[in-house]
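Undergrad: fold the following and give me the result.
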Amino acid sequence: MTPLVLHYAPDNASLCVRLALEMLGTPYRTQLVDRRARAHKMPEYLLRNPMGLIPVLETPGGPMFETGAILLWLADDAGRLFPAPAEAARGPALSWLFWLSNALHPALRARFYPRQFPEAAPEAARARVMELLEIAEARLFPVMTEMEPGILDCYLAPMLRWLALYPEEGDWPPLSRWPGLESLAKRMEAEPATARAAEAEGLGPAPFTRPEPCRPREGSAL
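TA: Have a look, this model is predicted:
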């Protein structure tokens, strides 16, 4: 079987997919997307992802984009890391996967890239993320603790990391403000898959609870 190909940049949303691939033990190879050269906006890349965003996962059925869709495809294909269609937990888990994709992730993008979202004032973007984290602490945390670590963890933990690091001039509360989310970050750090992903992308020994700027072997996070 031809290995999957993950088009990635260090410490980008492709990290979520790399974590899932490592947890599953699925053979794959990586293809660096040079962000400094804006390779993700070039015609060749846009054929794989018309939105010009990272990641893309090349599969036997063609290229896939959108982080949440890739994660769900991987989990369903392997029969692991997410409730199966017949399980009662499937519905709530799907709701929260789409919430991460459609609510929290876009809110982070508005905070990190204000020039791309001029309609969102920095103060409003920050307040929106804080509001969503309170929801995650109260409602998502109990759901995730009912399940083994899986693709929800792969999606959430990197976002908690990025909030502590970007933008660099920001003052963000420590993760301990949300003890439930902190515990989820700690359990994800205990996964061997996290150590492998952190080594590959230069994320440091505690990438989610004590994040430090990435020092990748290749490419750039920004």
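
Undergrad: C-alpha only now, for contacts and for neighbours.
TA: Noted.

Undergrad: distance check, Pro114 against Arg38.
TA: 18 Å (C-alpha to C-alpha, to the nearest Å).

Undergrad: ugh, typo on my part, it should be Leu165
TA: 22 Å.

Undergrad: check the offset of stretch 201-210 from the chain's centre.
TA: 14 Å (C-alpha atoms, centre = their mean, to the nearest Å).

Undergrad: ok, and what's touching it?
TA: With contacts defined as C-alpha atoms under 8 Å, 6 or more residues apart in numbering, stretch 201-210 is touched by 10-11, 157-158, 160-161, 175, 182, 185-186, 189, 195, 198, 211-217.

Undergrad: also this sequence, please, to line up against the first:
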Amino acid sequence: MAQTLRLHYAPDNASLCVRIALEELGSPYQTVLVDRSKQAQRSEAYLALNPNGLIPVLETPHGPVFETAAILLWLSDTAEQLMPPPDSPDRAHALQWLFWLSNTLHGTQRMLFYPDQYTTGEVEPLRAATRRRLVDKLDLLNDAKHASWIDADEGTAQGCYLGPLLRWCAIYGGSPDWFDLARWPRLLKFAERIEKRQAVQRAASAEGLGAKPFSAPQPCDPPEGSAV
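TA: Below you'll find the model as predicted:
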């Protein structure tokens, strides 16, 4: 990855997962702010990069890549870090959890954060049901076998994804009392461990996330842009 990569980001958005991965890899990259306060993700220029109008996009030597899990997988395979290699017996388990985080956990979170996109009726019943579903999924993850990455000391693509997801449950869940990370001791230990990594600290500093962005998160105070 000799050519500098360009990450189109907004503070405390899904681009945070990619920023952490880039910091873990030590890859040279530039950031391009997507100003959500001006709906810049819906601009013609941005839609040319990601027709879904979602953040992030990573510009690479092979063209723009969107979808957080796809970017993380591309980075990991290109750098030969953060994921087991294709011929490793651990590859399948790593892939299944990376896409579970994207399709199941993150996908469910979006229903909590943007309920009006998923119903034309009252949003609170949907939010309540979604919180219950998230609790069930976090129970599953906390007790999951074949998920040794949760307990690993090294950086992983899955860890780059999970840290921000835990943060967003605490901050953007729409109700302050539904989420207590201490309920899931394995995930709490993961959050405390990963936020001590220098890569996470650099990403947190760049986006104004505070000293404990995952285990005891506070609303972000970014030097530029807006999280919402």
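
Undergrad: so after superposing, what's the score?
TA: For this chain pair, the superposition-based TM-score is 0.96 by TM-score structural alignment, normalised by the length of structure 1; 222 aligned residues with a C-alpha RMSD of 1.5 Å.

Undergrad: list the ones among the contacts of stretch 201-210 of structure 1 that fall in helices.
TA: Within the contacts of stretch 201-210 of structure 1, residues falling in helices by DSSP state H are 157-158, 160-161, 182, 185-186, 189, 195, 198.

Undergrad: which residues in structure 2 form strands?
TA: Counting by DSSP state E, the segments of structure 2 that form strands are 5-9, 29-33, 57-60, 63-66.

Undergrad: show me what the last one is packed against.
TA: The contact analysis (3 or more C-alpha pairs under 8 Å, 6 or more residues apart in numbering; DSSP states H and E) places strand 63-66 of structure 2 against strand 57-60.

Undergrad: quick one, helices of structure 1?
TA: 14-24, 43-46, 67-78, 90-99, 105-112, 122-135, 141-145, 151-165, 179-189, 192-201.

Undergrad: and these: which comes nearest Pro55 of structure 1?
TA: Closest to Pro55 of structure 1 of these is helix 14-24 (C-alpha to C-alpha; 4.7 Å).

Undergrad: have a look at how far, on average, the closest one is from structure 2.
TA: With mean C-alpha distance after the TM-score superposition for structure 1, helix 14-24 of structure 1 departs from structure 2 by a mean of 0.2 Å once superposed.

Undergrad: taking helix 192-201 as reference, get the angle to that helix.
TA: 130 degrees (axes from the mean of the first three to the mean of the last three C-alpha atoms, to 10 degrees).

Undergrad: same for helix 14-24 of structure 1, what does it pack against?
TA: Using 3+ C-alpha pairs under 8 Å, 6+ apart: helix 14-24 of structure 1 touches strand 4-8, helix 67-78, helix 151-165, helix 192-201.

Undergrad: turn the ones you listed into TSV, columns for mean neighbour count and distance to Arg126 of structure 1.
TA: Below are the helices and strands packed on helix 14-24 of structure 1 laid out as TSV (neighbours: other C-alpha atoms under 10 Å; distance: least, C-alpha to C-alpha, whole Å):
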stretch	mean neighbour count	distance to Arg126 of structure 1
strand 4-8	21	27
helix 67-78	18	22
helix 151-165	22	10
helix 192-201	19	27
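
Undergrad: mind putting the ones you listed in JSON lines, distance to Cys16 of structure 1 included?
TA: Output for these, formatted as JSON lines (distance: least, C-alpha to C-alpha, whole Å):
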{"stretch": "strand 4-8", "distance to Cys16 of structure 1": "10"}
{"stretch": "helix 67-78", "distance to Cys16 of structure 1": "7"}
{"stretch": "helix 151-165", "distance to Cys16 of structure 1": "5"}
{"stretch": "helix 192-201", "distance to Cys16 of structure 1": "10"}
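
Undergrad: closest one to Gly52 of structure 1 among the ones you listed?
TA: The nearest among the helices and strands packed on helix 14-24 of structure 1, by C-alpha to C-alpha, is strand 4-8 at 11.6 Å.

Undergrad: so which elements touch that closest one?
TA: helix 14-24, strand 28-32, strand 56-59.

Undergrad: give me the mean deviation of it from structure 2.
TA: Overall, strand 4-8 of structure 1 averages 0.1 Å from its counterpart (mean C-alpha distance after the TM-score superposition for structure 1).

Undergrad: now the angle from that strand to helix 14-24?
TA: 150 degrees.

Undergrad: gap between strand 4-8 of structure 1 and the chain center?
TA: Per C-alpha atoms, centre = their mean, the centroid offset for strand 4-8 of structure 1 relative to its chain is 14 Å.
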